[in-house]
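sequence first, predicted model second:
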Amino acid sequence: MNAELEDFRAGVRDWCREHVPSDWRRAQTGVSGEEFVRFQQEWFQLLRTAGFAVPHWPREWGGGMPVAEQIVLYSELAAHDAPRLVLAFVAIHHAASTLLAAGTEEQRRRHLPAILDGEIWVQGFSEPEAGSDLAALKTSARREGDTYVVNGQKVWASGAAYADWCLLLARTDPDAPKRHGISYFLMDMRTPGIDVRPIRQATGESHFCEIFLADVAIPATRLIGPENAGWQVAQSTLGAERGMTMLELAERLGNAGFRWLVRLCARAGLAGDSLVCDRLAMFDTEITALRGLCRELVEGRANGPANASIVKLVYSELLQRIMDFGAEIGGPPAHTVLAKPVSSGWESGAWMLDFLGSWEWTIPGGTSEIQRTIIGERGLGLPREPVSAR
């Protein structure tokens, strides 16, 4: 590694030692929604001041960090157990990538600086009957002059209770083939007719929400891309979950997740157990491979049509196995922990809650079954599954 990169790493380490709150996990366990938002906003601004909040954005919008430095940044943040930008995730990745790829200059100038100032976004894609088959969505957007009138329902909208804006997919041509009649909108969550209802999960959290839309008026100026071309725009949005975001998650799994698992085994008196050691060695090997896959992806050395799906599939299923093993080693005490720090990822140390939550990752952005189909068809060239026209 060159000297400049080593100097950058040393600078990030110094910054982390000075700014990462040492007791944030305890302080963020069981807090109110208002306290969660306050903490996340303050942490985002600390990262922004240091130039660490949106390193993947173009330079003119506050980013421009070289890929090699981004890799170092995320590995050091993970190694120092920094809080995740849970609340800003959709804004800085999905919303930003959509605006940069398909938004107008006016839309970019309106929203990208606002995101840096703390504007919160939610993704309004999935519906009760359109989850894995997203193109089957039924929420309608009817054009009336310079406005679209939207009616329908969205579900599994993470963080909708706190969101200022929504990335919304709605059907604008009910007679077109299902992938060709969808449009993409920017929806102000303060618009009349929007009803957000949190969903209580098995873990006790309620960050998933339902969004009910009743005659919600969206100005035509908030259409992203051409009318009825929202499906194509959405593919770039979903693609934002790969690459650098997966690298960050892989680094956190290899640091907080695996490191705590090793400590858990030691506390349980199993550090010398041959079966436990074999499992830990297997996990360590798989994490190393995952890190390598992620780095090849973000460095542009793995550009195959299915590589992003491979990374997502490997991460989500490895996450499940590690959390499952942690819950097993933790025994009955791990089953009685009822709260986890809300600013953590899926590696909080509350092993049973993390195991239950890990199943979430096999669903968003395309289920594991869909990822395997993509890998088979696009990566291996296997015959395509039959697809109906509607």
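Structure's in. What do you need?

could you use CA atoms for every contact and neighbour count after this?
OK.

give the contact list for the closest residue to residue 337 other than its chain neighbours.
By the measure of CA to CA, 6 or more residues apart in numbering, the closest residue to residue 337 outside its immediate chain neighbours is residue 350, 6.3 Å from it. Taking CA atoms under 8 Å, 6 or more residues apart in numbering as the contact definition, residue 350 lies against 334, 337, 339, 340.

just the residues you listed: which are in helices?
Among the contacts of residue 350, the members found in helices (DSSP state H) are residue 334.

what subset of the contacts of residue 350 is buried?
Applying 16 or more other CA atoms under 10 Å to those, the neighbour count classes 334, 339, 340 as buried.

one more structure, for comparison:
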Amino acid sequence: MTQAQSTDTLRQEIRHWLADNVPSGWREAMTNVEQEAFAQAQRDWFRKLVDAGYATPHWPEGWHGGGRSLAEQKVIFEEVARADAPRLIMFFVSLYHAACTLFECGTQEQQDKYLPGIIEGQVWCQGFSEPNAGSDLASLKTRAERKGDRYVINGQKVWSTMAQYADRCLLLVRTDKSGPPQAGQTYLLLDMKAKGITVRPIHQITGDDEFSEVFFDDVEVPVEDRVGEEGNGWAVAQATLASERGLTLVELGQRMRYSLPMITAAMREAGREDDASLRHELGKLSARVDATCALADRYLMRRISGEEQVGDASIVKLYFAETLREFTRLGKRVAGLSGQYDRGFMRGATQETGNWMVDFMNSYNWSIAGGSNEIQRNIIAERMLGMPREPKTWKLEG
């Protein structure tokens, strides 16, 4: 059987499975629902995907569901998007950030200790951003002091997705202030039930409370739960952030493509389907969405063929973020005044829900999360185009 035949067979297999298993009416059920009900729905959907082997196709062979080729992984992500299945927001860090970091940088003992728990449903969060160190991780100040076989942590993290439900945390801390900021960072695996941790959900104006701030007061972490060497946390963190590119953006691009009918429906609802200006804007957006999907596909093909270059992922991330902004902006424009109405916050969806004002505000998340647009442009300019780096003067306070 050729690879094309194999992926076609897989496509039909997962398409039939999704038709039978995607929760019916989940969008309506997850609108204006309390966070606890959403968390339970996420657990139920996660368990279905795990049991079917579709939650971990990107894991290595030997793990349940793992060992899929990149081409097969792409098929699975495309079909999940096509079926409009709920996103596994609560388990995203577990399945990608935590797992991929452990596979790439963790010891065998750490993999054996933590990876089975992820498959069983343990939730991980990410402790990178701080009040004054969001996209600029070089400025983080949360301190870790080594005392014997333990690190003692003091400080604060913010914007930690689903931290209120997390069992463990990927924690980036500062262990040295004497050299360049990146050189003094260390990467730890933290038990979120440890003494001295306080988690406070952030209640947003949209009705969401997906993010939390986390405070550390003399929290102890065993040295054996350090990933990589002390002071090498910056490099490990780059491996973590890289894990969300590629397949994730393939899926999100396809979700945007399948959401375009929302805008045509909004045009009909507003009686503006014959508006020449809007039709022109919709045509430009459709081409831009197609280009986003094509860029993501090309990036994945370069990974499959071993031709990926530094900056390729930044191009896809930057273009997706800008296209998503255009998508939600057009939806808001088409809907007019009715687009300002509160239609209720929908949990577990992307930023294409038809609640246009909320969608537009949430589209800014992708301009910041995982490296801001400005950082992506710097990577492209400096590391792909060879342009000179902007001079920097580092000064670490505190």
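Nice, I can see it. Fair warning: this is a prediction, and the values are worked out from it, not measured in the lab.

so how far is residue 231 of structure 2 from the residue mapped onto the residue nearest to residue 337 of structure 1 from structure 2?
The equivalent of residue 350 of structure 1 in structure 2 is residue 355 (alignment by TM-score structural alignment). In this structure, residue 355 of structure 2 and residue 231 of structure 2 are 44 Å apart, going by CA to CA, to the nearest Å.

same question for residue 319 of structure 2.
As judged by CA to CA, residue 319 of structure 2 and residue 231 of structure 2 stand 33 Å apart.

what about those two, which has more around it?
Set side by side, residue 319 of structure 2 and residue 231 show more neighbours around residue 319, with 21 against 18, by other CA atoms under 10 Å.

right, and that one touches residue 293 too?
No. Between residue 319 of structure 2 and residue 293 no contact is recorded; they are 10.0 Å apart, counting by CA atoms under 8 Å.

show me where the stretch 101-250 of structure 1 has its helices.
Taking DSSP state H, counting those that start in this stretch as the criterion, the stretch 101-250 of structure 1 carries its helices at 105-116, 230-239, 244-252.

which part of structure 2 lines up with the longest one?
Following TM-score structural alignment, the aligned partner range for helix 105-116 of structure 1 in structure 2 is 108-119.

let me see the contact set for residue 273 of structure 2.
Residues counted as contacts of residue 273 of structure 2 (CA under 8 Å, 6+ apart) are 264, 267, 279.

mind telling me what element the first one is part of?
Right, residue 264 of structure 2. Residue 264 of structure 2 is located in helix 247-269, with elements delineated by DSSP states H and E.

which of the buried ones among the contacts of residue 350 of structure 1 lies closest to residue 4 of structure 1?
The shortest separation between residue 4 of structure 1 and any of those is 38.2 Å, and it belongs to residue 340 (by CA to CA).

what's the matching residue for that closest one over in structure 2?
Aligned counterpart of residue 340 of structure 1 in structure 2: residue 345 (TM-score structural alignment).

right, and that match touches residue 205 too?
No. In terms of CA under 8 Å, residue 345 of structure 2 does not count as a neighbour of residue 205; the distance is 10.1 Å.

okay, the helices of the stretch 101-250 of structure 1 in JSON lines with distance to residue 383 of structure 1 next?
JSON lines is the format used below for the helices of the stretch 101-250 of structure 1 (distance: least, CA to CA, whole Å):
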{"stretch": "helix 105-116", "distance to residue 383 of structure 1": "40"}
{"stretch": "helix 230-239", "distance to residue 383 of structure 1": "22"}
{"stretch": "helix 244-252", "distance to residue 383 of structure 1": "28"}
